[in-house]
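**Student:** Task: produce atomic coordinates for the following.
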Amino acid sequence: MKLRIFPALACLFGYVAVLPAQRNLTGAVEIKLALDKLNVLGSALMIAAHPDDENTAMLAYLARGRKARTAYLSTTRGEGGQNLIGSEQGEQLGVIRTQELLAARKVDGAEQYFTSAVDFGFSKTADETITRWGREEIRGDMMRIIQQFKPDVIILRFSGTPRDGHGQHQASAILGREAFIQSSWKAKRLLFNTFAFTVEQEREAASAPGRIEIDTGEFDPILGKSYTEIAGISRSMHHSQGMGSAERRGPQKNYLTVVEGEKASKDIFDGIDTSWNRVEGGAPVGKLLEEAARTFDMSHPEKTAPLLLKARPLVEKIRDPWGAVKLVELDEAIALCSGLWLDATADRYRVIEGDPVKVTLTAINRSRLAWQWNGVPLAYNQQRTQTASLKPGEPGRFTIKNGETAIEIERRVNYRYVDPVEGELTRPVDVVPAVSVNVPAAAVIFPSSQPRAVDIQVIANMSGAGGEVRIELPDGWKAEPAARKFQLAKAAEQQVVSFSVTPPPGESVIRARAVATIGGKNISTGLRVIAYPHIPPQTLLPPAEIRMVRSEVRNLARNVGYVMGAGDEVPNALRQIGSNVTLIDAEYLAGGRLSAFDAIVVGVRGYNTRPDLRANHQRLIDYVAAGGTMIVQYNVAEGGPFGRSTGALDRVGPWPLKVGRERVTVEERPVKFLKPEHPFLNTPNKITPRDFEGWVQERGLYFPSEWDSRYEAILETNDPGEKPLSGGLLYGRHGKGVYIYTSYVWFRELPAGVPGAYRIFANLLSAR
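**Tutor:** Okay, the predicted model is just below:
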């Protein structure tokens, strides 16, 4: 299965799979680390399944401490998980987590790679994962990355056994081991970085035969931090997963065991020459670079540049792959020692596809060394610029000479601007069509055969954009008018055009497409910007497609209050079936008139993420007792080896209820009706097994494991070979009203336009 993210990304200039290791450091510290790294010709590749699976302490130790070329290969981009900071799911969440990984690597100093595997959600077996990924395809991806990176050692984060838990964890290790064995590049050894999350695991790891022990809690006086402190900062970049981590101080033992290849007794690089002596012609280079590192004066880094310049022609002659790697590092080190500031800035952040990009190349020599750029001397601290027209994705290239020696530097093209609050910022350059066509939602529901308005937003990405837009529908569906004209004078202007769409009488599910025609060219892509403070803005160009669903849905809840949790698109879905939805903020939750609502829905992870919700829990229970309907969607279980209990879930209902960790990952699994005559299954919509067909990704998450006898369990389901789970929908009458706790994944099914999900949720809203 291929990941379908990056063909839809507009920020072609801004996306790079591998980031320079020292970009998060500056000044003398950055130069010192760059000089030390020049003398290390060793490399390590870590393999795991998802963003956040990586051992950031080990990566920091290897990259920052041992100065080895280090990388993390994440088999997926984590698009199948949950989102703690917003409503993005699927590919959009994968974009966020990709950027979070890149941000983490800037901190710990490693590089980042991916395979084409899709994170399809939680899997309970390696066999299921490997079948869905494709063994040959993903193993082949890993082998190509191994061939490209050429690691001396490969480190598996998982064992490849059921002890790993998640089937994708197991599969990453199984395929990683196969890739190690079958790759044409022969790494010296394959190691397993054993777990030590619990006391029992720590004891087991410490007593493993043939183990290698590494203390990642070692303090680095140059960095001013231990590698575990750096790891905490790196791991905290995973905002969307709520992975804020402590910066640990003191000893932190890590254990590795060799599972394939040559044995090692004391160090993962045993038997590997990591000096310049490993390559032909490297010995004189090593001597020059050792002298450069030894004589480095942090107050006068420019004094080190002549030694580096002397080494450059020698490095250029080396034919070993290490020669190309170290030549790039050497040129960057020379630029750092010379105080060369090199930048490539576009004149705008959105470029029409097919057009060249006007880029300003800027060079400043902040040392007294005699540098020339294209034959023109770079005087001390004087800015020189040149303009260039580049193709989308092409970097800015600088050839800077000192005497007869030239260095080659590349810089990614960004748009540089000043924000009145944040100051100077950069953002990626987006390549976009002349106009963008945004559809109202991924799915539009027609609960009856009546026509409904469908609004299409047209955005100009250039001045003077005019044309017409239409909705393409199959036979039986009708849009009026057939087309509408638009005229936008300036870039960034928007116009909303409305169509009346009439569905056929019977049930129907179709794929519609919005198309804009401008200058004889058809455009059918939208524009979506994902913007969070911790990552660069990401511009996506999703297909302008709508899943249109004609399904009979009756809903008795006219006014619905929604307490947003971590973020989801459920409110927009409920509006489509006739509910007026009001988002309830902290102020209204504390003092507003809750009785104005027929039903109040708590969004996903509401009790995990909203302290004000927990503080006003009793107000909501009183609302139920007075005759209201309250629906609480899933919350994440607390405690266990990977987290602590905060007490957030001590009270989520009118009576005791314990959230567990069980889930049902196979979305096609049958759902049993425990009480077929219950009003919930019959009013206002008659629910049948057919309503559970066509679901996406999974059935439910974090099913309650225990609950008070006053709750009624209505539904039951389970994964193959596992015990039935009946806590996925708990119904309780409290006073005059109804309380419902549900772990079924409505936050996935409703935005995806699953017809039965709308009918079932309408019954939840209508419960009395």
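**Student:** all contacts plus neighbour counts: C-alpha atoms, from now on.
**Tutor:** Will do.
**Student:** Longest strand of the protein, counting residues only.
**Tutor:** Looking across the chain with DSSP state E, the single longest strand is strand 508-518.
**Student:** another one to check against the first:
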Amino acid sequence: MENPEKSVPALIKLFDKAEDIKDAYWRTQKTNQLKDLIAACAGLWLESYADQPSYALGETIKINSQIINRVDSNARLTNIGIGGSITGFRGGAGLPKDQLKTFSSSPVAGALTQPYWLAAPHGIGIYTIADTLAGYPENSNLPKVTFDFIINGRSLQYERTVLYKYTDPVRGEVYQPIEITPPVTADIENNVYLFKSQQPQSVKVKLKSFIKGDGSISLKPVTGWKISPEKIAFTNKNIGDEWTVAFTVTPANSTPNTATLEAEVEVKGKTFSLGLLRIRYDHIPNITLFPPAQARFINLDLKTNGKNIGYISGAGDKVPDALRQLGYTVYILNENDVVNGNLSVYDAIVTGVRAYNVNERLVFEQPALLEYVKNGGNLVVQYNTAGKMVTNDIGPYPFNVVNQRVTEEDAKITITEPANALFSYPNKITNADFDNWVQERGLYFADGIDAKYSTPLLMNDTGSPPTNGALLVTDYGKGRFIYTSLAFFRQLPAGVPGAYRLFVNLLSKPK
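**Tutor:** Model (predicted):
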């Protein structure tokens, strides 16, 4: 299109009419669209960018704002707003064609760039947010620069979010959101720490500094737990420094207890209790979260039996890490281990979630696994999705995996076989062990179950009939086979005490 600037007067008239639209939503939509169209036809290009990707709260952000007028349009810049002084700006200056104008400013980083829906503590499935913010795709208080122009005699204001701009050798010029961070972030190594005695554990905290300076880190005292040392100081840290400190935590007594411990960083008289989580993919803007610097500490009334667990990985879960915290030695098994190894050394073998969906070699390993059971082993198969399994014969006797689940995490559980060893050895399981489960009870239950299996649990969502397909157990030869669709892969990382007690029982075959 030639001479787009000639369209500007007509577009400004249309803009004036759009401002008279009575509906507020459509008035905003149409005036913003027309403003962008006017700027494009007037040849105006403008942006604001920071000189580095991250700034700590209270630090100065160095911002460059640039404008270029690419046609001979009648446009003048009257003001730039950023909440601070502007270097190189002269109000009312004209904008000669093809001359890049750069203005510098140095506002203070006043608010974290934590997504607003994560700023306040929240419950399960709901966020605590102000009504004025609900629905926005990003924070409304991100650093912005406003540009005031007079174009063809009409005052128009434009807004640009401050971004970090850099050049990538492959991707070229890249724009990303800037981070405004706590001065120092703290990430506790594990989300959950399990204690089944008064033995101490080392709790490591990884720190990252976004400032030059000193401070200290501590774990906030909680009743029922001993923490040593009380505080660890750090000095002369530079921007980007990372280091790890360790505390020793011990249950104060043998009474079962669950608590949340919080890491607190003190810098310049202020306390911060936030970690750092960066989400990076090429197809979306960078996302930075500051999760609470917390971990659950659980002193369990728990007995364990056996020591060595073989684990066949599935689609990915954190069950092996949870078992290691209980003192088990967990071996991740490959095909050679299963087919040619001595499986009798394992007190139990567990298949990870959806293993029979994603591990194509399991169809060839399955005979060895069932032979392990027959010779006295204990095989625990976690849930698989219905259809597209590498073999439908995952147990010694027939059953089908179906798309059935119990989604209410507090759904009533009925133990139909209380005398079953699964509920007595080595831990006595009661309905209380199903308290405080998260997200769901289980998924992809079994159906068409052969009579040789015991099905000792009943459960259902509200309004649905009870189902017995969450837990199957049978003796086979000298050993035991278990299929469970209970969501242990969610409960164990979440630190649900009863789930740990029940899962240990699944691993523990009475001699």
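**Student:** sorry, back to before: could you tell me where the next helix or strand after the longest strand of structure 1 falls in structure 2?
**Tutor:** Proceeding N to C from strand 508-518 of structure 1, the next assigned helix or strand is strand 521-523, under DSSP states H and E. Taking TM-score structural alignment as the measure, structure 2 aligns residues 270-272 with strand 521-523 of structure 1.
**Student:** For the longest strand of structure 1, name the packing helices and strands.
**Tutor:** The contact analysis (3 or more CA pairs under 8 Å, 6 or more residues apart in numbering; DSSP states H and E) places strand 508-518 of structure 1 against strand 435-438, strand 465-472, strand 521-523, strand 545-550.
**Student:** so the last one corresponds to what in structure 2?
**Tutor:** The alignment of strand 545-550 of structure 1 onto structure 2 (TM-score structural alignment) covers residues 294-299.
**Student:** Need the counterpart of Asn438 of structure 1 in structure 2.
**Tutor:** Taking TM-score structural alignment, Asn438 of structure 1 has Asp187 as its aligned residue in structure 2.
**Student:** residues touching the most centrally placed residue in structure 2, list them.
**Tutor:** With the centre of structure 2 defined as its mean C-alpha position, the nearest residue by CA atoms, centre = their mean is Leu277, 7.8 Å away. Going by CA atoms under 8 Å, 6 or more residues apart in numbering, Leu277 of structure 2 touches 288-291.
**Student:** any idea how far Asp187 of structure 2 is from it?
**Tutor:** From Leu277 of structure 2 across to Asp187 of structure 2, the span is 9 Å (CA to CA, to the nearest Å).
**Student:** just Leu506 of structure 2 next, same as before
**Tutor:** Distance, Leu506 of structure 2 to Asp187 of structure 2, by CA to CA: 32 Å.
**Student:** Three-state assignment for the residue of structure 2 most remote from its centre, please.
**Tutor:** Here structure 2 reaches farthest from its C-alpha mean at Lys6, the gap being 51.1 Å by CA atoms, centre = their mean. Secondary structure assignment for Lys6 of structure 2 (DSSP: H, G, I helix; E, B strand; the rest coil): helix.
**Student:** what's the answer for Asn336 of structure 2, then?
**Tutor:** With three-state DSSP as the basis, the three-state label of Asn336 of structure 2 is helix.
**Student:** what's the burial count for it?
**Tutor:** For Asn336 of structure 2, the count of nearby residues is 9 (other CA atoms under 10 Å).
**Student:** Check Ala752 of structure 1 too.
**Tutor:** Counted with other CA under 10 Å, Ala752 of structure 1 comes out at 21.
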